[in-house]
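[1] sharing a sequence plus its predicted fold:
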Amino acid sequence: MADLFDNGDVTPQPDPRSEVNRPLADRLRPKTLAEVIGQAQVLGEEAPLGVMLASGSLSSLIFWGPPGVGKTTIARLLACETDLHFVQISAIFTGVPDLKKVFEAAKIRRQNGQGTLLFVDEIHRFNKAQQDGFLPYMEDGTILLVGATTENPSFELNAAVLSRAQVLVLERLSLADLERLTQRAEQELDRALPLTPDARDAVQGMADGDGRALLNLIEQIAAWKVETPLGREALATRLMRRAAKYDKSGDEHYNLISALHKSVRGSDPDAALYWFARMLEGGEDPRYLARRLTRMAVEDIALADPQAQGICIQAWETYERLGSPEGELALAQAVIYLALAPKTNAGYMAYKAARRLAKQTGSAPPPKHILNAPTKLMKSQGYGEGYDYDHNAADGFSGQNYFPDDVPRPELYQPVERGFERELKRRTEYFANLRAKRNS
């Protein structure tokens, strides 16, 4: 029996033949939240959405996550679960006049007793003024906003919007999730994919945690006419590997350089090489990596291995002479060297402490005994008076004070017992003892 719209129109029955032609991703779209694969951290009984639905109180939401993890699907199903009218717009194609029409329609719906769940894809692409336009309609209950973004909401969304919405992080689908999705696709297709187990794993790896990408690959493979299952090599000749998710100006850029830096600091050459390679595969400029490696040598290795900085500069120069792809090998070797070098941040901490002290005591003049006195007037003012020439002192060390007279002597540089800095620690202690003796 035909269903009826509110205006009395008859909904046409779907043509069974058209169902076959629908994209696989559309045919497998979950019809309930229970059918959604993955995202248990937001959909579970004790997870944020599970608790909201159980209590019958759904707030505005921002879904933050990579493509193909179910942001649109979950939003649509939330509208069904809460009996809200679902409206979907994209910030890429929607202007201010379009938004006004959406809000006016939502007002009319509300007057008729029907709420509206407004799903805004790529919400971070709206400018500040456009984002501010949502606020009054969120506050008076005209809309329940569900925004989706692949960018960090902390940087891309207005604080006013964030204060009125809960940010939920959606994660890349795991390999187990992708296998469940593959099995569901095979049930829909009513046949197994013509792949060996190894090739099956390769396809899921190509999807890179993106469920939609996986279903597109499966649909492509299912159309092949092959007599025997294809192995990994045969699969590679038929499919192009999907480009890794990497935005040289976005979150992935900062996440991966952070992972590389911390792997070097953690003395793990394998992990450091992996993240280095991930950035190169994503199209990162090797010169940026060379600069950051040099920074790591200065910040985390420093005087525990004075050669580390030189190794990085040499690798950088080698890359400039060789270019790509040969020059990246020199940078990779610098990555290994830095990861295995002894670590210290004593110089870094001493530098920051010196900057803080300089800000606090920035007007204090140097003690007069270490000032030059090129004129008679300056000599008469005591410039240079009482200065001990260190080379004339015992052990070549006078032990005089070089800080401002009213600044207590701090201990800024505190070397550690690692690498060459162990020797520097011995030297600082030697001079500290001599200074104490001379001053006593």
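    Alright, I've got the coordinates.

[2] please count neighbours and contacts with C-alpha atoms only from this point.
    Noted.

[3] is it fair to say V146 lies in a strand?
    Yes: using DSSP: H, G, I helix; E, B strand; the rest coil, the assignment for V146 is a strand.

[4] can you list the buried residues in the helix or strand containing L260?
    L260 is part of helix 251-265, with elements assigned from DSSP states H and E. Buried residues in helix 251-265, defined by neighbour count with 16 or more other CA atoms under 10 Å: E252, H253, L256, I257, A259, L260, H261, K262, S263, V264, R265.

[5] adding another structure so you can compare the two:
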Amino acid sequence: MTIDEVVLLLKASQSTGLTTLQEIVLRSSWSGKTYTNIACEADYDEERVSKIAAHLWQLLSAFCKEPINKSNFRQTVENHRLSKAHQQLVKEFNKAATAISLEFPSGPVSLNSRFYIPRLPIEELAYAEMAEPGSLICIKAPKKMGKSSLILRLLVRANNQGFRTVTLDFQQADKAVFASLDTFLRWFCAKVSRELELEPKLNDYWDEDMDSKVSCSIYFQQYLLSALSSPLVLVMDGVDWLFEYQEIAGELLLLVRWWYEQAKGVEVWQKLRLVMVYSTEILVGIKQTQSRFNIGLPIKLSPFTKEQVLDLALRHGLDWTDGKNVESLMAMVGGYPYLLRLAFYHLVGKGGLEGDLEQLLQQAPTEAGIYHEYLNQFVLVLRDEPELQDAFYEVINATNYVQLPALACKLQSMGLINLEGDRSTVACELYRLYFRQYLKM
């Protein structure tokens, strides 16, 4: 069986189908990802991921008539063929679904996907900037807004142009990395070295009598960049997450600014093309007055427009050209790409909901809705942070806007609110309706 056959079999055989989280666990486990990685990438609790997985292995063990667990899942299932009874079950299930080959909305949208909505003119601006010597691109958007999909396309374009590429996700680093600025910068340099398949030679360039930033810059200039015959595109993902470690974050931003300025006059620094990815406004000068990090090309990913949502509907085989269904869906979830794609996935791919937008919207802010698993994760996070919960609860109950100077940026990075200046409003009606019910239960 292929992973698609596994998913179809479980959908067809279970009266309730598969939940969003169950399908993520199946597909990610098939790809060899750990429960920790799955939980991190999908924004779910690791213990919950583990429990969901254990239930799935029980179901598959019954189908295959032999024990299945995470370690032998793919190897065992690939050697099994669907029985005639299971083939008939899947065939009947497919009759109730569309002939369109759907993609479950999890992670970056694949390069050859028909469901990717181009971000014009943003993409072309980013491609052009990346080709400029010593460039810096700053991509800002809340979670689930399409940053990873755009980054994937930037990296492919860079590779096609013969550039070297390295991606650092600061959320994936061990906590010990952030023990001090020196420890962090040594990890930073070693990580880039290994990604470039170069032997880390930190001790040859690191001088304990100098500032750590100076040693890091020397390492990049005299070793890493000098060793490359082509430009290096260095993507730094989760930059705002670093602000849990304020001293390190502030010093890194100052370092990036210095590298960017050096590229204007020093040829070797022109090989470096930086891409910084974050979810909320970045401020520098943490120890003194704060100001916006305003160098390089700023790119802000906004929610989809009505025209883009109509395009996405058509790509799913839905004739919504009169615009009424587009307006109804956007009235509930706005233009948020993940929420929209999950709706289309269920409208088109699940026979019980096919074409029934009204039912989907009625259930959306409830436990029976397609968004419950996703939204419940926010409930768990907010309950662990009472001040953040109270601030968000104030926003969802406001008739106008709310001013939240201390907490607005974090709520914005989570994608829960829109922030214009110091004015906070709830991101979409789905959030208002759902969190009013479940946030303080």
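    Structure received. Fair warning: this is a prediction, and the values are worked out from it, not measured in the lab.

[6] superposing both, give me the TM-score.
    Scored against TM-score structural alignment, normalised by the length of structure 1, the superposed chains reach a TM-score of 0.42; 246 aligned residues with a CA RMSD of 5.2 Å.

[7] format the buried residues of helix 251-265 of structure 1 as JSON lines; extra columns: distance to L331 of structure 1.
    Shown next, in JSON lines, are those (distance: CA to CA, whole Å):
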{"residue": "E252", "distance to L331 of structure 1": "21"}
{"residue": "H253", "distance to L331 of structure 1": "18"}
{"residue": "L256", "distance to L331 of structure 1": "16"}
{"residue": "I257", "distance to L331 of structure 1": "14"}
{"residue": "A259", "distance to L331 of structure 1": "17"}
{"residue": "L260", "distance to L331 of structure 1": "13"}
{"residue": "H261", "distance to L331 of structure 1": "14"}
{"residue": "K262", "distance to L331 of structure 1": "17"}
{"residue": "S263", "distance to L331 of structure 1": "15"}
{"residue": "V264", "distance to L331 of structure 1": "13"}
{"residue": "R265", "distance to L331 of structure 1": "16"}
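
[8] for whichever helix in structure 2 runs longest, buried residues please.
    Longest helix of structure 2, by residue count under DSSP state H: helix 46-64. The neighbour-count check on helix 46-64 of structure 2 (16+ other CA under 10 Å) flags E46, V49, S50, I52, A53, L56, W57, L59, L60, S61, F63, C64 as buried.

[9] now swap in stretch 312-326 of structure 1 and tell me
    Applying 16+ other CA under 10 Å to stretch 312-326 of structure 1 flags C312, I313, Q314, A315, W316, E317, T318, Y319 as buried.

[10] how about the nearest residue to the fifth one, chain neighbours excluded?
    For W316 of structure 1, ignoring the flanking residues on the chain, the nearest one in space by CA to CA, 6 or more residues apart in numbering is A290 at 5.6 Å.

[11] wait, doesn't the one you found sit right on T318?
    No: the pair A290 of structure 1 / T318 is not scored as a contact, 10.5 Å apart, by CA atoms under 8 Å.

[12] make sure I have this right: L168 of structure 1 is in a helix.
    No: judged by three-state DSSP, L168 of structure 1 forms no part of a helix; its state is strand.

[13] how close does it get to K262 of structure 1?
    Look at L168 of structure 1 and K262 of structure 1: by CA to CA, to the nearest Å, they are 26 Å apart.

[14] same check, this time on A106 of structure 1
    49 Å.

[15] neighbours around L289 of structure 1, how many?
    21 (other CA atoms under 10 Å).

[16] list the buried ones in the helix or strand harbouring I108 of structure 1?
    Assigned by DSSP H and E, I108 of structure 1 belongs to helix 96-111. Buried positions in helix 96-111 of structure 1, judged by neighbour count with 16+ other CA under 10 Å: L99, V102, F103, A106, K107, R109, R110.

[17] how about the residues you listed in TSV, adding distance to A334 of structure 1?
    TSV is the format used below for those (distance: CA to CA, whole Å):
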residue	distance to A334 of structure 1
L99	53
V102	56
F103	57
A106	59
K107	62
R109	63
R110	63
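
[18] nearest to A25 of structure 1 among these?
    V102 (27.6 Å; CA to CA).

[19] rewinding a little: identify, from the buried residues of helix 96-111 of structure 1, the entry nearest to W275 of structure 1.
    L99 (41.9 Å).

[20] how near is the closest one to V87 of structure 1?
    Taking CA to CA, one finds L99 of structure 1 at 11 Å from V87 of structure 1.

[21] can you check L357 of structure 1 too?
    With CA to CA as the criterion, L357 of structure 1 and V87 of structure 1 are 58 Å apart.

[22] so between these two, which is more surrounded?
    Between L357 of structure 1 and V87, counted using other CA under 10 Å, V87 has the larger neighbour count: 17 against 14.

[23] make sure that one is indeed in a strand.
    Yes: counting by three-state DSSP, V87 of structure 1 falls inside a strand.

[24] is it true that it touches A106?
    No: V87 of structure 1 is not in contact with A106 according to CA under 8 Å; the separation is 9.2 Å.
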